[in-house]
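Enquirer: Below are the sequence and a predicted model for it; my questions follow.
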Amino acid sequence: MRIKRNERIAGVPVLKIRDFFNRLNSADGNTFSQDRLCDLFHLSCEEGALLIKELQDRNFIEETVDGYSLTLRGAALSIARCVPPIHKEKADKLLSDFLDRVREVNDHDVYLYRVSGVWLFGSYIDDNATDYGDIDIAVELSRKIEDPNEHIRRNQEAVMEAARKGRNFPTIFDQLDYARRLVLLKLKNRNQYISLHTTADGILELTKTLRIYP
């Protein structure tokens, strides 16, 4: 999904709504109340009710017994990007290059994780789409080394080498997760049109998907 930076919904900037939806998706549940919405966006009861109605009318949220929750369209808004659209030819080239990097990761021992699955979702698999804000991709990663102790040793070697080159690791988790992050950084390749997720974040449960690898 593509959004415009200056777009508003019932007077509230769409970027603020997107970020709120994103936090909901990152939590254990995505249910919220109208009072919470009003507090977050500093709205009166009347303004909050208008925002709720507009979000329902646009099929971003639906009412539940506990309040409101995101629909599939709301989940798509939570990861929407503000980038100029690209045409299919460029999108196809970006995806082809991405799959080349997948094969490179899988073929080289320097990477401690392999890409065991790749899924597409969002506008790229919509037959009616003529241009795209980004390419939504989810990957499944698995360890190449089955022995957990050996995996940890190899990861620590990579951390020490990166530290010698000036990379900072603020927490122990940053160190332990380095090998996985290295693969994700390689796959994304700093491209603003690649919206990259892992299957661990549950995105595949929220939207229509198409498996393309293997």
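Expert: Right, received. Where do you want to start? Numbering: from 1, shown residues only.

Enquirer: Please make it C-alpha for all contacts and neighbour counts, starting now.
Expert: Noted.

Enquirer: Skipping adjacent residues, who's closest to Leu77 in space?
Expert: Arg18 (5.8 Å; C-alpha to C-alpha, 6 or more residues apart in numbering).

Enquirer: should've said Ala49
Expert: Using C-alpha to C-alpha, 6+ apart, the nearest residue to Ala49 is Gln34, at 7.4 Å.

Enquirer: what's the one you found in contact with, if anything?
Expert: 48-49, 52, 67-68 (C-alpha atoms under 8 Å, 6 or more residues apart in numbering).

Enquirer: Among the residues you listed, which one has the most neighbours?
Expert: Ile52 (23 neighbours; other C-alpha atoms under 10 Å).

Enquirer: okay, pairing it with this:
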Amino acid sequence: MRVGKNETLAGVRLIKLRDFLRFHEESFPAEAIGEQFKVNGGRKQEIEEALVRAGYVIRHENDKTRYLVAPLGRQLCNARFISRISREKAEALLQTFLVRVVSINERDELTHKVTGVRVFGSYLTDKADLGDIDLAVGIKARRESHVKESVERANQSIRAIRSFLDRITFGRSEVKKLLKGGSPYLSIHEFDEVDELGIPYKVLFPSNGAN
């Protein structure tokens, strides 16, 4: 999850809410909100209700005076806060990304290739600026020997790779890294994620794909 530096919830910057949830990790008493943000009464309740509506916290089942940090709240805890980008910059990043897709598919030494790209999320809205670009990417092994090849490429890498899982999946991870091109604004997701969530998307690759 990437969130704009100036985004707020109930008038509180999300970066402050993130730090609050990080500190409490799993659960916290309702009064902790008032203590943290130095509010009380209706203002405290406004922040509580906003956190619940946003899906960041849920009421504790057995203790209504406490909240649990929800899965979305844990995502917020790991969120990176970056400046938003203009629609024009997003378009330029996307075009450069698609050029990399074609380049990757032409590199037979890579263990995997890109089979499809779908864009979804805020990019499909009419917003003038965006937090990031959500891309559902299909990645497929080129050959049955991809596991062996992945290990070999991991052995040749200048990075220290100790985990066995990281070694056998190195080839796929390498392609994902190449796709991002070091940009913090490109968020790569599994290809079927949009189907599982039932959300709208636009097919970018292959160019003749259909929704």
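Expert: In hand now; what should we look at? Predicted model only: the values in this text are computed from it and were never measured.

Enquirer: So the residue nearest to Ala49 of structure 1 versus Asp177 of structure 1, what's the distance?
Expert: 37 Å (C-alpha to C-alpha, to the nearest Å).

Enquirer: Asn155 of structure 1 maps to what in structure 2?
Expert: When structure 2 is aligned by TM-score structural alignment, Asn155 of structure 1 is paired with Ser150.

Enquirer: And the host helix or strand of its match, what's buried?
Expert: Counting by DSSP states H and E, the element that carries Ser150 of structure 2 is helix 146-156. By 16 or more other C-alpha atoms under 10 Å, the buried positions in helix 146-156 of structure 2 come out as 146-147, 149-151, 153-154.

Enquirer: Show me the two of these that sit farthest apart.
Expert: Farthest pair in those (C-alpha to C-alpha) is His146 and Ala154. Separation: 11.9 Å.

Enquirer: Between these two, which contacts overlap?
Expert: Gly171.

Enquirer: re the thing from before, now the match of Asn155 of structure 1. Nearest residue, chain neighbours left out?
Expert: Gly171 is the one closest to Ser150 of structure 2 (C-alpha to C-alpha, 6+ apart), at 4.7 Å.

Enquirer: Look at the one you found and say how many residues are nearby.
Expert: By other C-alpha under 10 Å, neighbour count at Gly171 of structure 2 equals 26.

Enquirer: measure it to Arg80 of structure 2 for me?
Expert: 26 Å.

Enquirer: Let me see the ranges of the strands in structure 1.
Expert: 8-9, 12-13, 31-32, 61-64, 67-70, 86-87, 113-121, 131-132, 135-143, 194-198, 209-213 (DSSP state E).

Enquirer: For Arg167 of structure 1, find the nearest of the ones you listed.
Expert: That would be strand 113-121 among the strands of structure 1, by C-alpha to C-alpha, at 20.2 Å.

Enquirer: for that closest one, packing partners?
Expert: When contacts are defined as 3 or more C-alpha pairs under 8 Å, 6 or more residues apart in numbering; DSSP states H and E, strand 113-121 of structure 1 sits against helix 88-107, strand 135-143, helix 178-188, strand 209-213.

Enquirer: rewinding a little: would you reformat the buried residues of helix 146-156 of structure 2 as a markdown table and include distance to Arg66 of structure 2?
Expert: Putting the buried residues of helix 146-156 of structure 2 into a markdown table (distance: C-alpha to C-alpha, whole Å) gives the following:
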| residue | distance to Arg66 of structure 2 |
| --- | --- |
| His146 | 49 |
| Val147 | 47 |
| Glu149 | 51 |
| Ser150 | 47 |
| Val151 | 48 |
| Arg153 | 50 |
| Ala154 | 47 |
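
Enquirer: Could you report the separation of the residue lying farthest from the centre of structure 1 from Leu15 of structure 1?
Expert: The centre of structure 1 is farthest from one residue, Glu46, which by C-alpha atoms, centre = their mean lies 32.9 Å away. Separation of Glu46 of structure 1 from Leu15 of structure 1 (C-alpha to C-alpha): 21 Å.

Enquirer: Also Ser78 of structure 1?
Expert: 9 Å.

Enquirer: And those two? Which one has more around it.
Expert: Ser78 (24 against 21).

Enquirer: Go ahead and confirm that one touches Phe21.
Expert: Yes - the criterion here is C-alpha atoms under 8 Å, and Ser78 of structure 1 meets it with Phe21 at 4.9 Å.

Enquirer: What is the burial count for the closest residue to Ile3 of structure 1 other than its chain neighbours?
Expert: Counting by C-alpha to C-alpha, 6+ apart, Ile3 of structure 1 lies nearest to Cys82, which is 5.5 Å off, once chain neighbours are set aside. Using other C-alpha under 10 Å, Cys82 of structure 1 has 15 neighbouring residues.
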